[in-house]
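Enquirer: The sequence isn't on hand, but the structure is:
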């Protein structure tokens, strides 16, 4: 599900917020899997973290452009 910057640019603010919530929930679950040594794909932790950062960057750019 790793996306690049342009994938998030085409989404509305609501879609970004929804995706951010889903990714944070997945990050939470991955942390628990890592703590109990049940993590199947360790690289997924990094992908999720980067996707969260991409969404937050997109939101910050939109807020700055809107003058908020």
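Expert: Cool, got the structure. Computed from a predicted model, the values in this text were never measured in an experiment. Residues are numbered from 1 along each chain as shown.
Enquirer: make it CA atoms for all contacts and neighbour counts henceforth
Expert: Will do.
Enquirer: who touches the host helix or strand of residue 15?
Expert: For residue 15, the element it lies in under DSSP states H and E is helix 13-35. In this structure, residues lying in contact with helix 13-35 by CA atoms under 8 Å, 6 or more residues apart in numbering are 8, 39, 42, 45, 48, 49, 51, 52, 55, 59.
Enquirer: Reformat these as TSV; add neighbour count and distance to residue 15.
Expert: Shown next, in TSV, are these (neighbours: other CA atoms under 10 Å; distance: CA to CA, whole Å):
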residue	neighbour count	distance to residue 15
8	19	9
39	16	28
42	12	26
45	17	22
48	21	16
49	15	18
51	21	14
52	20	13
55	23	10
59	18	11
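Enquirer: here comes the other one, which I'd like you to weigh against the first:
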């Protein structure tokens, strides 16, 4: 999956296993380190990439924490699935 793209959408993160999440997190942190280094040396061409990678890291941490707490978003609530009867 490409960091800083739509590939790390929450729906796709839920499909990943725990080990895959950890590996994605390590990859994202390494990417952020490299981008910050490039920024400090004046070699970074796309500054918006920093923000995108930071948001990806936040998404990964959020998904990991939701799993830890047992919070699932897979099932719809009853109010969403019930239709109004006229």
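Expert: Alright, I've got the coordinates. For clarity, every value in this text was computed on a predicted model and none was experimentally measured.
Enquirer: which secondary structure element contains the residue most central in space within the first structure?
Expert: Central residue of the first structure (CA atoms, centre = their mean): residue 52, 2.4 Å from the mean position. Applying DSSP H and E as the criterion places residue 52 of the first structure in helix 43-66.
Enquirer: cool, residue 45 of the second structure as well?
Expert: Short version, using DSSP H and E: residue 45 of the second structure is in no helix or strand.
Enquirer: Quick one: map it onto the first structure.
Expert: Using TM-score structural alignment, the equivalent of residue 45 of the second structure in the first structure is residue 40.
Enquirer: Next, count neighbours for its match.
Expert: For residue 40 of the first structure, the count of nearby residues is 10 (other CA atoms under 10 Å).
Enquirer: do the same with residue 14 of the first structure
Expert: So residue 14 of the first structure, with other CA under 10 Å, has 9 neighbours.
Enquirer: quick revisit: buried set for the helix holding residue 15 of the first structure?
Expert: Residues of helix 13-35 of the first structure classed as buried: 16, 19, 20, 23, 26, 27, 30 (neighbour count, 16 or more other CA atoms under 10 Å).
Enquirer: Could you measure from the counterpart of residue 29 of the second structure in the first structure over to residue 65 of the first structure?
Expert: Under the alignment (TM-score structural alignment), residue 29 of the second structure pairs with residue 24 in the first structure. Distance from residue 24 of the first structure to residue 65 of the first structure, counting by CA to CA, to the nearest Å: 25 Å.
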